[in-house]
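Peer 1: return atomic coordinates for the entry below.
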Amino acid sequence: MESVTERPETAAQTVLVVDYGAQYAQLIARRVREARVYSEVVPHTLSAAEIIARRPAAVILSGGPSSVYEPGAPAVESELFDAGIPVLGICYGFQAMAHALGGEVARTGDREYGKTDVTAEGPVRSLLEGTDDVQTTWMSHSDAVRTAPAGFDVLASSDGAPVAAFADARRRLFGVQWHPEVKHSPQGQRIIENFLYDGAGLSPEWTTGNIVEEQVAAIRAQVGEARVICGLSGGVDSAVAAALVQRAVGEQLTCVFIDHGLLRHGEAEQVERDFVAATGAKLHVADERGRFLTALAGITDPEEKRKAIGREFIRAFEAAEHAVLDQAAAEGARVEFLVQGTLYPDVVESGGGEGASNIKSHHNVGGLPEDMEFKLVEPLRSLFKDEVRAVGAELGLPQEIVGRQPFPGPGLGIRIIGEVTEHRLDILRRADAIAREELTAAGLDGEVWQMPVVLLADVHSVGVQGDGRTYGHPVVLRPVSSEDAMTADWSRLPYDLLGRISTRITNEVEEINRVTLDVTSKPPGTIEWE
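Peer 2: Now for the predicted structure:
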């Protein structure tokens, strides 16, 4: 399958984030976009000449696990710093900049990990303008800059870093030892904005409003008069991608919704009702619940479940695809394009874009055959999740869709520990609906990334209900808070809310007699149990 991706027109001011293997490279890019400046992640294997040739408005060098003085460690060519491009080094990027420009980087013996106080030094504020003289930061280093390069002012120090920040304002070169991009550095966003607005002279012009106009124009130019097919999953990404394409080419788009019977309560009906009402898109619904239940019969292994669901989705989608192709042929048209809700993190993590490493493959419609003869339309390919939600709202999609919690492709099939049956799906749907209803009533939807409810179908616990002994199932509440699902912490929900959820589930779902709470962060635990 072929995909065409172009940089958005509003990206004339593009900040390149050079990824040195840091887990936070994408987060840096997000923080830049939150400052309304467009950003992209690129690998550290790009040479200085290649970076300069892209004519970036600024460059940010990310953190990373290496030591600059070790053989084979990623290096920054000094040519980059002579090109007149504003540069900000963060953590390893800060040390690599110092090393390349003649400063001293060494292992001090004083490692700093986690919350660390940093003290401003001297009269020059520069990057630290508007921040406290002593501020809390998030550090992660065992090496430190001992001496700043010639021409640099030392801005700050910490117990383990004699030079914790520096600046050469004349050359527009800056650096900090800590991670300003993480929430644990409370004044970090101000530092990033100081670099963008004052250090690099950029203006905040990147908005989701003009993304819609640009993508609509790009889709029209790419698709022309051809027909387009889109697989709707019921999630945010596919819905927003389809809505953008619908806005661009209207009747040329046909959406396909495979009802595999593994969605939460009311979601299948919501896709059919609310999405069509909001967009006017043509929707082909394939009721394949029986196919999936048959394929899952007797399977308890999580990976086997995923494979079975993915396999059946491909078969079901191919059958629906042929129906759409036949209809188009009867009308003298040809379906040439397939819409996918690929996001920018998918591109970076799969190695298909500019990212430094191949972390995972992604399949936005449940897994699609490599030999499908479609060209891809990926209108969200340059966006992060929060930007996708904003675009969806701009397109008029209802909050029930754009505000929906992330949901795994295999659906409830991997939230049932044990064999998936129609009865067990019904039990889980009722429990999950109660939990989501109470979370919404408490006004906490915006604070909780997602709250999976997990049915321990192969476990029974003794209980007392209605003055009688019961032998029912336990369920687990898994509320987590996260920005991007790469890391997560369990959400500290109010006890009275947890109490209401527990009482309602055990009262209203007779098969369940015990509600438990998962208080594990990620890592070590994943968000989903399977």
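
Peer 1: only C-alpha atoms for contact and neighbour calcs from this point on.
Peer 2: OK.

Peer 1: right, and residue 272 touches residue 284 too?
Peer 2: No: with contact defined as CA atoms under 8 Å, residue 272 does not count as touching residue 284 (9.2 Å).

Peer 1: okay, those two: which has more neighbours?
Peer 2: Using other CA atoms under 10 Å as the criterion, residue 272 and residue 284 rank with residue 284 on top: 19 against 15.

Peer 1: to check against the first, give me the structure of this:
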Amino acid sequence: MLVILDFGSQYSELIARRIRETQVYSEVLSYRTSAEKLRQLNPKGIILSGGPNSVYDEGAPHCDPEIWKLGIPVLGVCYGMQLMVQQLGGTVERAKRAEYGKAAIAIDDPTDLLTNVEDGSTMWMSHGDSAIALPEGFEVLAHTENTPCAAIAHHQKKLYGVQFHPEVVHSQCGLALIRNFVYHICECEPTWTTEAFVEEAVREIRAKVGDKRVLLALSGGVDSSTLAFLLHRAIGDQLTCMFIDQGFMRKYEPEYLVKLFQEQFHICVEYVNARDRFLAQLEGVTDPEEKRKRIGHEFIQVFEEESKRLGPFDYLAQGTLYPDVIESADTNIDPKTGERVAVKIKSHHNVGGLPKDLRFKLVEPLRKLFKDEVRKVGRSIGLPEEIVRRHPFPGPGLAIRILGEVTAERLNILRDADFIVRDEIKRHGFYHDLWQAFAVLLPIRSVGVMGDKRTYAYPIVLRCVSSEDGMTADWSRIPYDLLEVISNRIVNEVKGVNRVVYDITSKPPGTIEWE
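Peer 2: Prediction:
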């Protein structure tokens, strides 16, 4: 595998994904990881991420200097390159001209790290500091108009640095550079395949579970469905799925999903109608984090009660993914102290939300996977395309697509509007071009005119985004004609709505969901 040491970059997880696209396993670790720990892990290569700090700031995060003596190839990216230069005896200073956005690189050495990287190709820059003096033994591989040391190398020690970000899509030959580091310099083999993961996961599940029973909360999304198929392949009838209908599902979803898994796939599914319980928990609640907490808590309560009725079970299976783990953990660094701090954008009730006295042991076979990798796994083990290619749906469901208090009336309105959005997106052939398409209900009313009468009703927000993995997203430029059809249907068919608006905010600065 390759290890990415995270210095607080917004792109650290993206580096990991790019490495995995070369069919080599990668993992993000803290910059504090010691050289001894890395020696034990025995990675084929190490990548130092970018970060928000300047290496010369007091308290700026530094890696263990013994890393340079491990004999393992290292690639420093942006801050990672500057740290390499500084720790090995070079000089980094504030640049006379900062460089942000696209820049063309001029290649001085087209071999090794820059093989097949075109001279003059565009790379994505984001730095205010530059290396002005390189350590002994280093040489310049490439430069830009503003940056004399855009790529550097110590060929003998296999230490490399780039001032740009090859992992972002804006960098034209970024993947070629990454492949050079992975294959040519680190001499990795492309063994991180879907088939290899499935074989290893099945083997680990059987070894861990033995002849014990496993309980899985099935939501019908890609993650839980893939997990259900994977577990059923590994342990067969030892698996029981529980579908808890909390009342926040999309229109017709509960009936469709239970029938699909029971009758078509012959996987045991226990249906639990808990709609009234969940709605009662949200009475008067308007804060989005409080909603998530209450839904998560109630979910565990229902789950434990029902598991006792169906049990006994020794294991609880969860569809926790790698981004869930990363987002729910410490994901940034204090620019003043260099200390990692928790930056919780929104809580994931799959991670860290379980009670300490939970009597189940956990099984989380998908914990190391990104969303796109889960889809590949699902497809490889026979999950039908109608599930594999479903748009992601949040665990709290429609409850976090209703801003403010969740009521039965608002749920019915949103459920009907959301169905129309998805129906028309599919009808016009755009469903698989989008990452997500859904409706949001705002807790305000506006004046309208319908049938020569004054109305005072809710607005619906239409949210359609494009993305590769959900970590970043761009609003989708769907045709005006389609927007018109969706708007007309919602206003005419959904009682209580007289206005439809379109959200044209990307992530960042927004999030995909509104809460």
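
Peer 1: which parts of the stretch 1-150 of the first structure are helices?
Peer 2: 25-34, 48-53, 92-100 (DSSP state H, counting those that start in this stretch).

Peer 1: out of the ones you listed, which one sits most buried?
Peer 2: Comparing these by mean neighbour count (mean count of other CA atoms under 10 Å), helix 92-100 comes out on top with a mean of 27.

Peer 1: remind me, longest strand of the first structure?
Peer 2: strand 104-120 (DSSP state E).

Peer 1: sorry, back to before: quick one: which of the helices of the stretch 1-150 of the first structure is nearest residue 108 of the first structure?
Peer 2: In terms of CA to CA, the element of the helices of the stretch 1-150 of the first structure nearest to residue 108 of the first structure is helix 92-100, at 13.1 Å.

Peer 1: against which helices or strands is that closest one packed?
Peer 2: Applying 3 or more CA pairs under 8 Å, 6 or more residues apart in numbering; DSSP states H and E, one finds that helix 92-100 of the first structure makes contact with strand 58-61, strand 87-90, strand 104-120, strand 134-147, strand 173-176.

Peer 1: again, only this time at 10 Å
Peer 2: Applying 3 or more CA pairs under 10 Å, 6 or more residues apart in numbering; DSSP states H and E, one finds that helix 92-100 of the first structure contacts strand 58-61, strand 87-90, strand 104-120, strand 134-147, strand 161-168, strand 173-176.

Peer 1: have a look at how far, on average, the fifth one is from the second structure.
Peer 2: So that's strand 161-168 of the first structure. With the two structures superposed, strand 161-168 of the first structure lies on average 1.2 Å from its match in the second structure, counting by mean CA distance after the TM-score superposition for the first structure.

Peer 1: now for that strand, which elements pack on it?
Peer 2: If you count contacts as 3+ CA pairs under 10 Å, 6+ apart, strand 161-168 of the first structure packs onto strand 87-90, helix 92-100, strand 104-120, strand 134-147, strand 153-158, strand 173-176.

Peer 1: so it corresponds to what in the second structure?
Peer 2: Under TM-score structural alignment, strand 161-168 of the first structure corresponds to residues 147-154 of the second structure.

Peer 1: how about the matching stretch: buried residues?
Peer 2: 147, 148, 149, 150, 151, 152, 153 (16 or more other CA atoms under 10 Å).

Peer 1: what does stretch 484-492 of the first structure give?
Peer 2: By neighbour count on 16+ other CA under 10 Å, the buried set for stretch 484-492 of the first structure is 487, 488, 489, 490, 491.

Peer 1: then stretch 176-194 of the first structure?
Peer 2: The neighbour-count check on stretch 176-194 of the first structure (16+ other CA under 10 Å) flags 176-182, 184-185, 187-194 as buried.

Peer 1: so how far is it from its chain's centroid?
Peer 2: Distance of stretch 176-194 of the first structure from its chain centroid, counting by CA atoms, centre = their mean, to the nearest Å, is 20 Å.

Peer 1: residues contacting the counterpart of residue 199 of the first structure in the second structure?
Peer 2: Counting by TM-score structural alignment, residue 199 of the first structure lines up with residue 185 in the second structure. Contacts for residue 185 of the second structure (CA atoms under 10 Å, 6 or more residues apart in numbering) come out as 44-45, 72-75, 112-113, 155, 158-160, 178-179.

Peer 1: just residue 138 of the first structure next, same as before
Peer 2: Applying CA under 10 Å, 6+ apart to residue 138 of the first structure gives the contacts 112-118, 177-186, 188.

Peer 1: for the second structure, what's the longest helix?
Peer 2: Assignment by DSSP state H gives helix 288-310 as the longest helix of the second structure.

Peer 1: that helix vs the first structure - mean distance after superposition?
Peer 2: Counting by mean CA distance after the TM-score superposition for the first structure, helix 288-310 of the second structure comes out at 2.4 Å.

Peer 1: residues in the first structure matched by the helix or strand following that helix, start to end?
Peer 2: Next along the chain after helix 288-310 of the second structure, taking DSSP states H and E as the criterion, comes strand 315-317. With TM-score structural alignment applied, strand 315-317 of the second structure matches the range 337-339 in the first structure.

Peer 1: show me how far that stretch is from its chain's centre.
Peer 2: 22 Å.

Peer 1: and that stretch, how far from the second structure on average?
Peer 2: Stretch 337-339 of the first structure sits 0.6 Å off on average (mean CA distance after the TM-score superposition for the first structure).

Peer 1: quick one: contacts of that stretch?
Peer 2: Identification of contacts with stretch 337-339 of the first structure by CA under 10 Å, 6+ apart yields 1-3, 222-223, 226-232, 238, 241-242, 245, 253-255, 364-365, 372-379.

Peer 1: would you mark the buried spots in the helix or strand where residue 285 of the first structure lies?
Peer 2: Element membership for residue 285 of the first structure (DSSP H and E) is strand 282-287. Within strand 282-287 of the first structure, the residues that count as buried by 16+ other CA under 10 Å are 282, 283, 284, 285.
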